[in-house]
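Trainee: coordinates only, sequence not included:
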């Protein structure tokens, strides 16, 4: 397929290249040849209006037909073949194996929701009538779920497939019966267009209203504001920085009609290393943490950013092993030059903080590549410098040496909300692990034992969210079968005749 550089507006490709932009080849650090059009205010308006029109028919589409649509999208994504992989690799600098795996996850997510729709997983709750109940008879009540309406989705920078055009937010919204207006990420517009072409083909094959999906390209910040404030948009899914997320949240809060904003904004994913684990497996654990940190050049939302333990005679063994592993890492490319520059500035600023020591750095490389960095500090310095408590997007980790159990409890109290935390322990550490787990559970959406935080299983029991700023709604997940509930609302039907009930609620 060829890249048009245009926006997909309800089945039609359009775009004015007067204000066009290009992505950057992340590895070569040079502009890519494709030019993309900044969407106009009119095009965004058309996309939202057509999505609103499509909602009338799409929301009534039987579950089995929505399932077929989701599967067809997956088939069309696979049919893109190597072209999709090559484009995504060029735009992000991520290796082909990573993109291939992410493509599999994207198709798998679509298939998961298709399976659940076919199985009647979301059919609702039935409470039968009881005419004999005293003092009043009980009516027949049935709890069902209605799609919210048009959903605005913002693609993630670090997952060009699984959290972008046909990613988890799009898949769960379409599964719920909601049309999607997708704002592509400006770092990988070519990848976004290819996937949009696949979705457009699936719409055609399944004979669905083309307004059910539109792709908006552009670097113009006004596009985001127009989407989140538009009265026809009824929910927003966002993955990005805390700064941008809070701007969008503020704009949503000023709407006459409040709508849900499901934002994933940042996480340091603290690691808690217990005493016996440190004494018996220091070197292995250090190497595993470095390997987890380096996945995607530290650009996973679940990357382990802070490693904590109570100091002991085993501390030097762990730190030496971690330093050696960091020093052996090769310099790598980040998703965009701006992200690489921001990372380098953060690492440089940390080196100027009194009480913070740079333990090790990775190997140097091409000028626009980044080196891994491992720092160490104490609780007093950590408390005094809030910058150390924020997520660093890139291959950087901070070791926090604690003096005793009291400092450990104080550190947990300082933590903001996180997507994950992990406890690394042996059976001998069970008492201490229990104390940590009880406290840390209130700070995270997923608590892990003796495994790394990177990697998210797409299944019914997964929760990918957490207290702010990990996400803007700690009651929801953006991964797994429960993600669909973000784009539905409950409705109770009381004493309704069968003919007036939705299919799944009929006797």
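Mentor: Structure's in. What do you need? Here the structure is a predicted model, which means the values were calculated and not measured.

Trainee: okay, CA-based contacts and neighbour counts for the rest of this
Mentor: Fine.

Trainee: contact partners for residue 159?
Mentor: Contacts for residue 159 were tallied using CA atoms under 8 Å, 6 or more residues apart in numbering; they are residue 102.

Trainee: no wait, residue 178
Mentor: Here residue 178 is in contact with 55, 58, 59, 147, 148, 149, 150, 151, 212, 487 (CA under 8 Å, 6+ apart).

Trainee: next: residue 124.
Mentor: Residues near residue 124 by CA under 8 Å, 6+ apart: 142, 143, 144, 145, 504, 505.

Trainee: ok so, going back, so which of the contacts of residue 178 belong to helices?
Mentor: Judged by DSSP state H, helices contain the following of the contacts of residue 178: 55, 58.

Trainee: structure two is appended below for comparative analysis:
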């Protein structure tokens, strides 16, 4: 599939005008052809208006038609697996094999959402039948289903240029819900984004859907993103990135004449609490495993286990030594962008200024833009005294926290802000402490992991990838897993309607063969 540098607005390929950009190969520092078109408010407006035109027809597609469209996208992603992975490698410096797996993951997500659509449970059909003889007043017939919100803007992420980008889970779940998508591609991987966009564009044409179901735009600076968030026809936004960037979009959306939801995934250190018996029995294994996972993707992962906390005692020294040994074996690797690398360097400099002691370092960088793996240690008192030590540093660094006692462990747990995940490592003898720790963690995260690490994460019906602020801007929702579709739906009640005017999920004959809640009882199709 040829990369042309065009924006994809509906079925149109919009070539470069006066302003362009080129992708950067962060490993070599060289720019990559071709030049990519950059747009602004006019292109944003055109894409959103097409999406709005597409909404009524697309949101009313039947389950079979919409599911077939999602399966078609999955098939087309699989067909370009090799070239998509190669282009992502050029634009990030990360391994081709990693991106092949990421393509597989994204294709699998589209197929899983096709199953969700066919099942129809996401509609949450509810029927409360009329009670004409009820006293003192009769009750009319009430029927409820979930409907799509409207056009959705999706901001691509920098660190996972496929599975959290143009053809990632946000796009899959929005399309599954019946929402047209305008994708704002990340400028760090424009070619990777274009290939994914062309896959979706081709699937729309083959499925015979309205061209406005999907558009791909990009632009310099913040102009096009702000224009998309401000557009009165946009009904929701998703964003994966920094707390600063996410909250800027969130606040902007709340200042609109008609505020809209912005579903952000922003920052998390995913703390790991190693309880005393587990520390004594498995400290070295836990320390080594955590350090290995923290170095994944050069530490540029939202679920990186960045902090390990344990009470100083039997096993603590072994934990430190094992983690340090893993870090010391790690080669310096190219980070995603020069900006991300510079932020990482500033972060570790700040950590040292805040009193963290370096206890392990990987190979020194040989080239500009490489991130060095680093392990630091602080006491529990230092962690509690300095909030910055509890904040994310995006890159290959880990913080080991030496706690004085279990009381300080609970105090440290309460000091963390909202997280995407938290883990506890425990033996049977630790269950009393674990039982006290669990309610503290439940208030601060969307996923609690037991005797395992936060990364990697399975994509299931039970997956939660979310948590209290600042992990996300709305802890009621997940951005990964089948529940992610809930972000793009709202309930509508149909009162006293004749059967022939009701949406198919709510008709008396149940033509879609859905599970439904009828007069408070769950009924089989």
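Mentor: Sure thing, it's come through. Worth saying up front: this structure is predicted, and the values here are computed from it rather than measured.

Trainee: looking at the contacts of residue 124 of structure 1, spot the one nearest residue 461 of structure 1.
Mentor: The shortest gap between residue 461 of structure 1 and any of the contacts of residue 124 of structure 1 belongs to residue 145, at 20.2 Å (CA to CA).

Trainee: counterpart of the closest one in structure 2?
Mentor: Taking TM-score structural alignment, residue 145 of structure 1 has residue 146 as its aligned residue in structure 2.

Trainee: please report how far its match lies from residue 461 of structure 2.
Mentor: 18 Å (CA to CA, to the nearest Å).

Trainee: cool, residue 97 of structure 2 as well?
Mentor: Distance, residue 97 of structure 2 to residue 461 of structure 2, by CA to CA: 27 Å.

Trainee: ok, residue 199 of structure 2 next?
Mentor: 26 Å.

Trainee: how about residue 62 of structure 2?
Mentor: 22 Å.

Trainee: between these two, tell me which one has more neighbours.
Mentor: Of the pair residue 62 of structure 2 and residue 461, residue 62 is the one with more neighbours under other CA atoms under 10 Å, namely 16 against 13.

Trainee: can you find the partner of that one in structure 1?
Mentor: Using TM-score structural alignment, the equivalent of residue 62 of structure 2 in structure 1 is residue 62.

Trainee: the strands in the stretch 401-525 of structure 2, which residues?
Mentor: 422-425, 448-450, 489-495, 516-518, 521-523 (DSSP state E, counting those that start in this stretch).

Trainee: centre of the chain to the second one, how far?
Mentor: The gap between where strand 448-450 of structure 2 is centred and where its chain is centred comes out at 19 Å by CA atoms, centre = their mean, to the nearest Å.

Trainee: give the other helices and strands that that strand contacts.
Mentor: With contacts taken as 3 or more CA pairs under 8 Å, 6 or more residues apart in numbering; DSSP states H and E, strand 448-450 of structure 2 sits against strand 422-425.

Trainee: give me the contacts around the strand it packs on.
Mentor: Outside of strand 422-425 of structure 2, the residues within contact range by CA under 8 Å, 6+ apart are 270-275, 278, 434, 441, 445, 447-454.

Trainee: give me the buried entries from those.
Mentor: Using 16 or more other CA atoms under 10 Å as the burial test, the contacts of strand 422-425 of structure 2 include 270-275, 278, 434, 441, 445, 447-448, 453-454 as buried.

Trainee: so which of those residues belong to helices?
Mentor: Members of those lying in helices (criterion: DSSP H): 278, 434, 441.

Trainee: closest to residue 358 of structure 2 out of those?
Mentor: Lowest distance from residue 358 of structure 2 to those (CA to CA) belongs to residue 278, with 24.6 Å.

Trainee: what's downstream of the longest helix anywhere in structure 1, the next helix or strand?
Mentor: Taking DSSP H as the criterion, structure 1 has its longest helix at helix 96-118. For helix 96-118 of structure 1, the following helix or strand on the C-terminal side (DSSP states H and E) is strand 125-127.
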